[in-house]
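Student: sequence-free structure coming up:
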């Protein structure tokens, strides 16, 4: 019989709440003491002017080869085989395994991959041809500013 006249079920004993002892760091300092000591310290940060350091060159530019259409056509015929429609550009990319093989081979050969955000747009061989026929200019805004004709009172120099 439990205190207060109620019945106790099996496995329901009194529950004790134990507080964990303070953690001791390897240095021997109690963690609670360390936190109190940190609160007393005031950290003064020096503000420095931001430096303009030339960013590293990026290599995402892409210039399509002259024979991109014949290159893509040969890959499509190799991967899709006899199931091609009369116009190879209308070949649907419904089967993910074949779509992956095509895009992976083209990415390896051309050094230019279809971004994840555009994979769902590649529904036919024509979509892939349009993607790989589009040149990509990879200049940052800073590089464009440096190359642009600036007013005489404005000059951009990079720290090396």
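Tutor: Nice, thanks for sending it over. Bear in mind the structure is a predicted one, so any value in this text is a computation, not a measurement.

Student: When you work out contacts or count neighbours from here on, use the C-alpha atoms and nothing else.
Tutor: OK.

Student: Mind jotting down where the helices sit in this structure?
Tutor: 31-40, 68-80, 96-110, 125-133, 141-147 (DSSP state H).

Student: Output those helices in a markdown table; the columns should cover mean neighbour count and distance to residue 153.
Tutor: Converted to a markdown table, the helices of the chain look like this (neighbours: other Cα atoms under 10 Å; distance: least, Cα to Cα, whole Å):
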| stretch | mean neighbour count | distance to residue 153 |
| --- | --- | --- |
| helix 31-40 | 10 | 49 |
| helix 68-80 | 15 | 45 |
| helix 96-110 | 15 | 43 |
| helix 125-133 | 18 | 40 |
| helix 141-147 | 12 | 14 |
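
Student: Pasting the second one now:
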């Protein structure tokens, strides 16, 4: 409030709403003249964008549906619900829970919490358990495909060390930079060295 009093916000006699207070606290005079407001509202979808960006790195198990998945699902549907019609809706939550538990036991593939609300009918359940889940990253998929002759991917990268790399007499392209390995996972695999001053 002291900042508003100092700049004479109350001397003009105008009534300040909370929106004006926020606008005055964020925008400069030049920005106000241009009609620019730097207020940033709450971003609800930022979490969804973050999850989508790293979707293939989620801890999920790979799943390949078996050839008789339809027959096994039909028998589970008959034992729990008494019907296997695709249009049957799963309105009773206790039945839905029992059905999905039996499916998970029989097929070895669980339904994640984020997918539970999508499974409204038996057709949705059938589609879920018929869809394979591939957890390999795009980088690892390059190992299994035939690359063009002019493209080479080095999967195990190489770190320079003056004792083992003697092609140029142990001289590096960056003579004043040390190679320090900080990760516990790679300390034994890639030895580091410190440049002597």
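Tutor: Received it, and whenever you're ready, just let me know what you need. Worth saying up front: this structure is predicted, and the values here are computed from it rather than measured.

Student: TSV please, covering the helices of the first structure and showing distance to residue 117 of the first structure.
Tutor: TSV is the format used below for those (distance: least, Cα to Cα, whole Å):
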stretch	distance to residue 117 of the first structure
helix 31-40	46
helix 68-80	21
helix 96-110	14
helix 125-133	13
helix 141-147	23
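
Student: What lines up with residue 103 of the first structure in the second structure?
Tutor: Counting by TM-score structural alignment, residue 103 of the first structure corresponds to residue 100 in the second structure.

Student: what's the spacing between its match and residue 135 of the second structure?
Tutor: 22 Å (Cα to Cα, to the nearest Å).

Student: try residue 77 of the second structure
Tutor: Taking Cα to Cα, one finds residue 77 of the second structure at 28 Å from residue 135 of the second structure.

Student: Over to residue 94 of the second structure?
Tutor: Taken as Cα to Cα, the span from residue 94 of the second structure to residue 135 of the second structure is 31 Å.

Student: likewise residue 78 of the second structure?
Tutor: For residue 78 of the second structure, the distance to residue 135 of the second structure equals 32 Å [Cα to Cα].

Student: go on, residue 20 of the second structure?
Tutor: As defined by Cα to Cα, residue 20 of the second structure lies at a distance of 50 Å from residue 135 of the second structure.

Student: Looking at the two, which one has more neighbours?
Tutor: residue 135 (16 against 11; other Cα atoms under 10 Å).

Student: The more buried one maps to what in the first structure?
Tutor: Match for residue 135 of the second structure (TM-score structural alignment): residue 138.

Student: Test my guess that that match contacts residue 144.
Tutor: No: between residue 138 of the first structure and residue 144 there is no contact under Cα atoms under 8 Å: 10.0 Å.

Student: so stretch 22-29 of the second structure aligns onto which residues of the first structure?
Tutor: Going by TM-score structural alignment, stretch 22-29 of the second structure lines up with nothing in the first structure.

Student: What's the match for residue 88 of the first structure in the second structure?
Tutor: In the second structure, residue 88 of the first structure lands on residue 85 (TM-score structural alignment).

Student: Quick one: residues contacting the residue lying closest to its match once chain neighbours are set aside.
Tutor: Distance criterion Cα to Cα, 6 or more residues apart in numbering; nearest residue to residue 85 of the second structure, sequence neighbours excluded, is residue 122 at 7.0 Å. Neighbouring residues of residue 122 of the second structure by Cα atoms under 8 Å, 6 or more residues apart in numbering: 84-90.

Student: Filter these down to the ones also in contact in the first structure.
Tutor: Mapping the contacts of residue 122 of the second structure onto the first structure (both residues aligned by TM-score structural alignment, their matches' Cα atoms under 8 Å) leaves 85-90 still in contact.

Student: Produce a ChimeraX select command limited to the buried residues of the residues you listed.
Tutor: Burial among these is assessed by 16 or more other Cα atoms under 10 Å; the matching ChimeraX selection reads:
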select :90
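
Student: For residue 63 of the second structure, state which of the kept ones among the contacts of residue 122 of the second structure is nearest.
Tutor: residue 86 (22.5 Å; Cα to Cα).
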